[in-house]
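Peer 1: No letters, just coordinates:
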């Protein structure tokens, strides 16, 4: 009997040792697996749905070749108790990547993002296709419908009947779950945020409200591409408004003709200048009803904080900059030199239309 008990004890000890050895071997395999990199020749995007558990995640990453062994990855997740910390979303993996690094990206929620950039001075009809054509793959018709929806405009805080001028020029970052409404809402919010910053530095005596500020800023934006000129361009328009003079700014005429004809054409005719329209500042006094494009930060700041000047006129030097004058006689001489004589001479430079 003693021999039997002794034999059983020996067998138990051997079985325990075997089990301990197997466990240690398994732990070693898991550790080595977690630290062994996989080389991804091209980036791999994996969508992890909400509610995905450790085993499903391990299988998903292995099927997408982010890792090489679903069972070992599952065991690693279980061993480290990572299941409750995993975050759903769209993730991109690239280059040399260990399972540990792949999981760290998921644990920290480093989801894949998509970017698009809107330059300054574009109209809404130019901006919406940029958004639709981005990697977000949004629906242009839905974007256009929202941009024309009074309910959406009110909800987003747009103080006008159209979204023109309130799609702020910037580089935007979104995740795959972005919708047409969330994207446009963020763009409008950026515009209103920049207005608040500019308003905090508003010059004493400048009484423009929010809509008027965006309207004047959009004109300043379209009138010059030279950043240093914006506060002076703004000064000219403020001076003309104070004196009750018409602004007589070409970009508003171009915009008016776009609204009338449905076609954007930069060439202005005498008939255009004489066409009565709320946006034709050659015919209507004061600011037009709303913005003619989306102004950037510098233009908003210039609209609310013009420099001190006595200028009432400016004319293009045909190089992106302007000459300024306080009197019509001075302005007339500049027009003669830079818009008449300049183009009589043979040259390859492009022309800018005369300004106020």
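Peer 2: Done, it's in. This structure is a prediction, so every number in the text was calculated from the model and none was measured.

Peer 1: all contacts plus neighbour counts: C-alpha atoms, from now on.
Peer 2: Will do.

Peer 1: Strands of the stretch 51-200 of the chain, start to end?
Peer 2: With DSSP state E, counting those that start in this stretch, the ranges of strands along the stretch 51-200 of the chain come out as 89-97, 113-117, 171-175.

Peer 1: could you check the angle strand 89-97 makes with the last one?
Peer 2: So the one you mean is strand 171-175. 100 degrees (axes from the mean of the first three to the mean of the last three C-alpha atoms, to 10 degrees).

Peer 1: by contact count, what packs against strand 171-175?
Peer 2: Taking 3 or more C-alpha pairs under 8 Å, 6 or more residues apart in numbering; DSSP states H and E as contact, the helices and strands that strand 171-175 lies on are strand 113-117.

Peer 1: ok, now the longest one?
Peer 2: Packing contacts for strand 89-97, counted by 3+ C-alpha pairs under 8 Å, 6+ apart, involve strand 38-48, helix 99-107.

Peer 1: all helices of the stretch 151-300 of the chain, in order?
Peer 2: Assigned by DSSP state H, counting those that start in this stretch, the stretch 151-300 of the chain shows helices spanning 180-200, 210-223, 230-242, 250-261, 270-274, 297-304.

Peer 1: what comes into contact with the last one?
Peer 2: So that's helix 297-304. Here helix 297-304 makes contact (C-alpha atoms under 8 Å, 6 or more residues apart in numbering) with 194-195, 198-199, 201-203, 206, 208, 213-214, 216-218, 220-221, 227, 230-231, 234.

Peer 1: what angle separates it from helix 180-200?
Peer 2: Going by the same axes, to 10 degrees, helix 297-304 makes 50 degrees with helix 180-200.

Peer 1: Show me how far the helix or strand following helix 297-304 is from its chain's centre.
Peer 2: Using DSSP states H and E, the helix or strand that follows helix 297-304 in sequence is strand 313-316. Put simply, strand 313-316 sits 32 Å off its chain's centre (C-alpha atoms, centre = their mean, to the nearest Å).

Peer 1: Give me the helices and strands touching strand 313-316, please.
Peer 2: Where contact means 3+ C-alpha pairs under 8 Å, 6+ apart, strand 313-316 is packed against helix 230-242, strand 322-325, helix 328-335.

Peer 1: put this beside the first:
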């Protein structure tokens, strides 16, 4: 009888211990363990991060770090950390958090309004785990430039503003390879044939498109502006594009932060191949990162015989076009009179 009682007590004790450990295991694995109010948060784990660094990154979002660490070690996450972008949803338990930390999510990378390769590299560095200087040097690598027919001035034509998807921890080399693939995919045989009909190479199309986009924000007007410059090129005239003068001045003064709203003599006398008031043909490289629409405007220009244009004072945002210099001077005087009354700072 005593033996039966002893066995019973032992069994009860075992059940209590099992229940205790079972409860602990349940707590560790299945109890919600987040402490943020948003529906989800993104966390970024750097390449070669230690488990201690991961804990520091997760600290603002994890309620009980001890239980998380315990399960992470059991599930071998602590010594098998993945780098990248990960999402944690509110109310996740430790098990789901660890699973989420093994699913690297792509990042939507956007860029536009870039004037220089340096700006573009900085933009990429702000969105991905990249060193901006490394990216810049990689795109200026002599072997890469030679292989793809670029120079340091023209390599900026490789990029077209869009939304791209990359993993946050994508290497600089993979990034360059992807942009290069996109470039050659865009410049298919049809577009190259259109460029040839305009007497331009794909690089020259992008350079001219950068000027067109800087001249007008109105998408509907870009094919007309593009044809003005194409007409000038065919006739051997100077392009005399104000945006190139502004770019030349910024480049010569090494200050791309300045805002120049009106071109005056100190800008026009800038001795730079980007100054199309002084040098014939296209500048040696783009003055901006043109979007697809601007490129298409150069490839598919509006057919006309205009050689001049200036800002309209009756249809703001658009331009007045002219065939002769006399017609243009009339339009220009109207604009200068209006501009003077606005006291636009120089």
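Peer 2: Done, it's in. In this text, all values refer to a predicted model and were calculated from it rather than measured experimentally.

Peer 1: quick one on the thing from earlier: can you redo the helices and strands packed on strand 89-97 of structure 1 as JSON lines with mean neighbour count and distance to residue 83 of structure 1?
Peer 2: Converted to JSON lines, those look like this (neighbours: other C-alpha atoms under 10 Å; distance: least, C-alpha to C-alpha, whole Å):
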{"stretch": "strand 38-48", "mean neighbour count": "14", "distance to residue 83 of structure 1": "13"}
{"stretch": "helix 99-107", "mean neighbour count": "18", "distance to residue 83 of structure 1": "9"}
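
Peer 1: Kindly reformat these as a markdown table containing distance to residue 135 of structure 1.
Peer 2: As requested, those are exported to a markdown table (distance: least, C-alpha to C-alpha, whole Å):
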| stretch | distance to residue 135 of structure 1 |
| --- | --- |
| strand 38-48 | 13 |
| helix 99-107 | 21 |
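
Peer 1: Which one, of the ones you listed, ends up nearest to residue 152 of structure 1?
Peer 2: Minimum separation from residue 152 of structure 1 across those (C-alpha to C-alpha) falls at strand 38-48, 30.4 Å.

Peer 1: could you say what helices and strands that closest one packs with?
Peer 2: strand 89-97.

Peer 1: quick check: angle from the strand it packs on to strand 113-117?
Peer 2: Going by the same axes, to 10 degrees, strand 89-97 of structure 1 is angled at 100 degrees with respect to strand 113-117.

Peer 1: ok, and for stretch 173-191 of structure 1, which residues are buried?
Peer 2: 174, 176, 179-180, 183-191 (16 or more other C-alpha atoms under 10 Å).

Peer 1: er, stretch 303-313 of structure 2 I mean
Peer 2: Going by neighbour count (16+ other C-alpha under 10 Å), the buried part of stretch 303-313 of structure 2 is 306-313.

Peer 1: And for stretch 243-262 of structure 2?
Peer 2: 243-250, 260.

Peer 1: again, but for stretch 218-237 of structure 2
Peer 2: Neighbour-count burial for stretch 218-237 of structure 2 [16+ other C-alpha under 10 Å]: 221-233, 237.

Peer 1: could I get the helices of the stretch 151-300 of structure 1 as a markdown table with distance to residue 145 of structure 1?
Peer 2: Output for the helices of the stretch 151-300 of structure 1, formatted as a markdown table (distance: least, C-alpha to C-alpha, whole Å):
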| stretch | distance to residue 145 of structure 1 |
| --- | --- |
| helix 180-200 | 10 |
| helix 210-223 | 22 |
| helix 230-242 | 33 |
| helix 250-261 | 18 |
| helix 270-274 | 30 |
| helix 297-304 | 27 |
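
Peer 1: So for residue 339 of structure 1, which of these sits nearest?
Peer 2: helix 250-261 (14.2 Å).

Peer 1: Mind giving me the packing neighbours of that closest one?
Peer 2: Looks like helix 250-261 of structure 1 contacts helix 210-223, helix 270-274 (3+ C-alpha pairs under 8 Å, 6+ apart).

Peer 1: So which of those helices is the most surrounded?
Peer 2: helix 210-223 (a mean of 25; mean count of other C-alpha atoms under 10 Å).

Peer 1: what residues are up against the spatially closest residue to residue 130 of structure 2 that is not a sequence neighbour?
Peer 2: The spatial neighbour of residue 130 of structure 2 that comes closest, neighbours along the chain excluded (C-alpha to C-alpha, 6 or more residues apart in numbering), is residue 172 at 6.8 Å. Residue 172 of structure 2 makes contact with 130, 134-135, 138, according to C-alpha under 8 Å, 6+ apart.

Peer 1: who wins for most neighbours among the residues you listed?
Peer 2: With neighbours taken as other C-alpha atoms under 10 Å, the top of the contacts of residue 172 of structure 2 is residue 135, carrying 23 neighbours.

Peer 1: Can you add distance to residue 279 of structure 1 and give the strands of the stretch 51-200 of structure 1 back as JSON lines?
Peer 2: Shown next, in JSON lines, are the strands of the stretch 51-200 of structure 1 (distance: least, C-alpha to C-alpha, whole Å):
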{"stretch": "strand 89-97", "distance to residue 279 of structure 1": "46"}
{"stretch": "strand 113-117", "distance to residue 279 of structure 1": "28"}
{"stretch": "strand 171-175", "distance to residue 279 of structure 1": "29"}
